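>>> what's the 3D shape of this:
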Amino acid sequence: MTGPLEARRAMVTGGSRGIGAEIVRRLATDGAAVAFTYGASAVEAKRLAAEVGADGGTAIGIHADSAQPDEVIRSVDEAVSELGGIDILVNNAGVAHVDNIDTFPMDQFERLFAINVRAMFTAVQRALLHMGGDGRIINIGSINADRVPSPGLAVYAMTKGAVAGLTRGLARELGPRGITVNNVQPGPIATDMNPEQGEFADISRQVMALGRYGRPSDIASVVSYLARPETAYITGAHWNVDGGFTV
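Next comes the predicted model:
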C-alpha cells in the first residue's frame, strides 16, 4: 500500500481486536508494514492479518503475554526481525478491573500495573535499541487520567496517570534524538469492553458534548496522524479523543 506512512515499520501492542485492531488497519492502509501482538485472541489475530494482507498491506501477528516482561521483549525483537526495523511503536495493550478500594484484589492491582504501565516501559526500552532519529512512540492512555466519573476506577485511573507521566518524561528525554512521544487518551469508545448500550453508557452520554460514543476508527485516525512526518514538532502532548467528555 502507498500512503503517508509508506516504507514505515510499525508495532502495535494488543492489536488483535477493538481499538488496537483498528489502529493496525489504519496504519496499514496508510502504507506502514505492521506487526501487532495478541494474547488470547488467536483467531481474531489470524483474521486481521489475512484481512490486511487481502487489501495489499502487511500485518504480522505475534503472540505475547504483556504481563510478562520477557514476552514483551521477545515480541519487540520478533517485530524488528519480521519488519527489518521499527519506526513507530504504538503501546495499546491495556486491561481494566473495576472494584471498590476496600475489596480490590491485589492480583488485579498487580495485573493492571504490569500490563498498563510496566509493559509500556519495557516495549519502549527495547524498541529504542532499533529506532532511528525520526521515530514515533504513541501511547494509548485514557481520559481517566484526568477525570474519574464513577467509583471503582481508582487503580485503573492510577495506571493511566502513570502513562501520562511516562509520556512527559520520555518526550523530554528522547527529544534530542528526534523521537516524539505522545499520549492519546480515549474517552467512551464503543468496544466489547465498553459497550455503547446500558446504564453506564447512558450516564456517560449525558456529560459528552457530542452526546455519542466514539468508534475505534476515531482513535486510529489520531494515531495515524501522530505517526506521520508532518507531526515531527508534536511531542509530550495528551490528545483527549472523547467527544467532549472532559470539557
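
>>> use CA for all of it now, contacts and neighbours both
OK.

>>> so where do the strands sit in this structure?
9-12, 33-38, 58-63, 88-91, 136-140, 180-186, 238-241 (DSSP state E).

>>> reformat those strands as CSV; add distance to residue 160 and mean neighbour count.
CSV is the format used below for the strands of the chain (distance: least, Cα to Cα, whole Å; neighbours: other Cα atoms under 10 Å):
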stretch, distance to residue 160, mean neighbour count
strand 9-12, 18, 29
strand 33-38, 20, 28
strand 58-63, 24, 23
strand 88-91, 12, 28
strand 136-140, 9, 26
strand 180-186, 9, 26
strand 238-241, 12, 20
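
>>> can I get those in CSV with distance to residue 166?
Output for the strands of the chain, formatted as CSV (distance: least, Cα to Cα, whole Å):
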stretch, distance to residue 166
strand 9-12, 18
strand 33-38, 21
strand 58-63, 25
strand 88-91, 12
strand 136-140, 9
strand 180-186, 9
strand 238-241, 11
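
>>> out of those, the one nearest residue 167 is which?
Between residue 167 and those, the tightest spacing by Cα to Cα is seen for strand 180-186, at 6.1 Å.

>>> I'd like the structure of this one too, to check against the first:
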Amino acid sequence: MTLVQRLRTEPGVAEVTGDPSFVSRDGRSAYLSVTLAVPPDSPAAVDVVRRIRASPAAPGEVRVGGPTAEFLDMSEETQSKTWLVIGLVLGLSFVFLTVILRSVILPLKAIVMNLLATGAAYGLLVWGFQDAHLAGPLDFVSSGSVQVYLPLTAFALLFGLSMDYEVFLVRRVQEEWRATGDTEHAVAVGLRHTALPITAAAAIMAAVFGSFVTSDILEMQQIGFGLAAAVLLDATLVRIVLVPAVMRLASSANWWLPAWLDRWLPHIDA
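Coordinates of the predicted model:
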C-alpha cells in the first residue's frame, strides 16, 4: 500500500492529493496535500497527525505540517514547560512576599488563594467553551477544547494581577498591625481602606477583558472570558472575603518569621 492509499484510509481524512510539480528534482521527496474531514483545531484532527507521524507507510521519513501539526507541536512544547513556568512563578512570588511582608505564612496563603482564583477561572473556561454552555450566548461553535496556550498564559497574567491586589491589601493590614499589635483591628482597617480601590480596579480590568468576548475570533473570546472571570473572582470572593477571613483566623501567626531567616533577609521599608 502506498502512502497516498494509506492516508486515504485514515479515519478523519477526507482527501489526499499530490501534484507532480511538488516532487523534488532527484525524486527523493514529494509534497502531499491532506484535507481533513474534521475541524483542524479539534482533538480528532490532532489524533490524525499523531497517527500519521507514528506509523508512516513509506520507505522514508514523513513530515507533517500545517495548522493542526503546528497546534500539536505548540501543545507538546507548552506542556513540557508548564511545570517549569509554574514553579518559577510560585517560587519567585514566595521569595518576594517573604521579603516584603516579613512572614512565611502570608506568602503561602497568598499562593493558595491565587491558585484558587486561577483554578476557578479554568473551570469556568471548560464549562463555557469546552463543554459549549456559552456557545449560544456568544455565538460560537465549540471544538471541544480550549486553546493550548491559554491556561499557562492566563496563569502568568492572573498571578501578576492577583499579587498586586494581595500586596495592596496585606501591606495596609501590616502597617496597622505594626502600629497597634491587634490583628483583628488591623484586618478590619486594612479591608476598609483597600476594598473600594481593589474592587474598582478589578471592575475596570474585567470590563477591558470582558470586551474581548464580543470578538468573532474564538481564541479572543476564550482569553477575554477567562481573564475577566478570574479577576472578578479574585477581587471579590478571594481578596475581599477569603483573605481577610484567613488572616483573622491566623491571628498572630500571620507575622511568624524564623529569627535566622529574619536576620538573613534584606529589610525593605516602603
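
>>> care to give me the TM-score?
For this chain pair, the superposition-based TM-score is 0.27 by TM-score structural alignment, normalised by the length of structure 1; 104 aligned residues with a Cα RMSD of 5.3 Å.

>>> thinking again about what came up before, and residue 46 of structure 1, which of the strands of structure 1 is closest to it?
When those are ranked by proximity to residue 46 of structure 1 (Cα to Cα), strand 58-63 comes first, at 7.0 Å.

>>> list the contacts of that closest one.
16, 24, 28, 32-39, 42, 45-46, 48-50, 52-53, 75, 78-79, 82 (Cα atoms under 8 Å, 6 or more residues apart in numbering).

>>> correct me, but residue 152 of structure 2 touches residue 82?
Yes. Between residue 152 of structure 2 and residue 82 there is a contact under Cα atoms under 8 Å: 6.7 Å.

>>> now do the helices in structure 2.
Assigned helices in structure 2, in chain order: 3-8, 43-54, 67-101, 105-125, 135-138, 150-180, 183-210, 218-233, 243-250, 259-264 (criterion: DSSP state H).

>>> which of these sits closest to residue 16 of structure 2?
helix 3-8 (6.2 Å).

>>> residues of the closest one that come out buried?
4, 7-8 (16 or more other Cα atoms under 10 Å).

>>> with stretch 193-204 of structure 2 instead?
So, applying 16+ other Cα under 10 Å, buried residues of stretch 193-204 of structure 2: 194-195, 198-199, 202-203.

>>> between the residues you listed, which sits nearest residue 51 of structure 2?
For the buried residues of stretch 193-204 of structure 2, the nearest to residue 51 of structure 2 is residue 202 (45.3 Å; Cα to Cα).

>>> so how far is residue 210 of structure 2 from the closest one?
Applying Cα to Cα, to the nearest Å, the value for residue 202 of structure 2 to residue 210 of structure 2 is 12 Å.

>>> packed most tightly, which of the helices of structure 2 would that be?
Mean neighbour count (mean count of other Cα atoms under 10 Å) peaks for helix 218-233 among the helices of structure 2, with a mean of 22.

>>> if I look at the residue lying closest to residue 31 of structure 2 once chain neighbours are set aside, how far off is residue 52 of structure 2?
Spatially, and ignoring its direct neighbours in sequence, residue 31 of structure 2 is nearest to residue 22 (5.4 Å; Cα to Cα, 6 or more residues apart in numbering). Residue 22 of structure 2 sits 20 Å away from residue 52 of structure 2, going by Cα to Cα.

>>> do the same with residue 70 of structure 2
From residue 70 of structure 2 to residue 52 of structure 2 the distance is 14 Å (Cα to Cα).

>>> longest single helix anywhere in structure 1?
From DSSP H, the single longest helix across structure 1 is helix 154-174.

>>> other SSEs contacting that one?
Packing contacts for helix 154-174 of structure 1, counted by 3 or more Cα pairs under 8 Å, 6 or more residues apart in numbering; DSSP states H and E, involve helix 106-113, strand 180-186.

>>> that older thread, just the ones of the contacts of strand 58-63 of structure 1 in helices?
Going by DSSP H, the helices hold 24, 28, 42, 45-46, 48-50, 52-53, 75, 78-79, 82 from the contacts of strand 58-63 of structure 1.

>>> correct me, but residue 34 of structure 1 touches residue 23?
No. Counting by Cα under 8 Å, residue 34 of structure 1 stays clear of residue 23, with 9.8 Å between them.

>>> between these two, which contacts overlap?
Joint contacts of residue 34 of structure 1 and residue 23 (Cα under 8 Å, 6+ apart) are residue 12.

>>> circling back to that earlier point, quick one, which of the ones in helices among the contacts of strand 58-63 of structure 1 are buried?
24, 28, 45-46, 48-50, 52, 75, 79.

>>> I'd like these as CSV, with distance to residue 182 of structure 1 appended.
Below are those laid out as CSV (distance: Cα to Cα, whole Å):
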residue, distance to residue 182 of structure 1
24, 18
28, 20
45, 26
46, 29
48, 26
49, 26
50, 30
52, 26
75, 22
79, 21
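
>>> looking at these, spot the one nearest residue 107 of structure 1.
With Cα to Cα as the yardstick, the closest approach to residue 107 of structure 1 among these comes from residue 75, at 24.1 Å.

>>> surely the closest one and residue 12 touch.
No. Counting by Cα under 8 Å, residue 12 is not a contact partner of residue 75 of structure 1; they are 10.4 Å apart.

>>> identify the contacts common to the two.
Common neighbours of residue 75 of structure 1 and residue 12 are listed as residue 37 (criterion: Cα under 8 Å, 6+ apart).

>>> and for residue 204 of structure 1, the neighbour number?
17 (other Cα atoms under 10 Å).

>>> and it, how far from residue 171 of structure 1?
For residue 204 of structure 1, the distance to residue 171 of structure 1 - Cα to Cα - is 32 Å.

>>> same thing with residue 75 of structure 1?
23 Å.

>>> residue 98 of structure 2 against residue 107, yeah?
Yes. Counting by Cα under 8 Å, residue 98 of structure 2 touches residue 107, with 6.0 Å between them.

>>> that older thread, gap between the residue nearest to residue 31 of structure 2 and residue 33 of structure 2?
Distance from residue 22 of structure 2 to residue 33 of structure 2, by Cα to Cα: 10 Å.

>>> wait, which of the ones in helices among the contacts of strand 58-63 of structure 1 is closest to residue 239 of structure 1?
Taking Cα to Cα as the measure, residue 239 of structure 1 lies nearest residue 24 of those, at 19.0 Å.

>>> and the angle for the longest helix of structure 1 with strand 136-140?
For helix 154-174 of structure 1 against strand 136-140, the angle by axes from the mean of the first three to the mean of the last three Cα atoms, to 10 degrees is 170 degrees.
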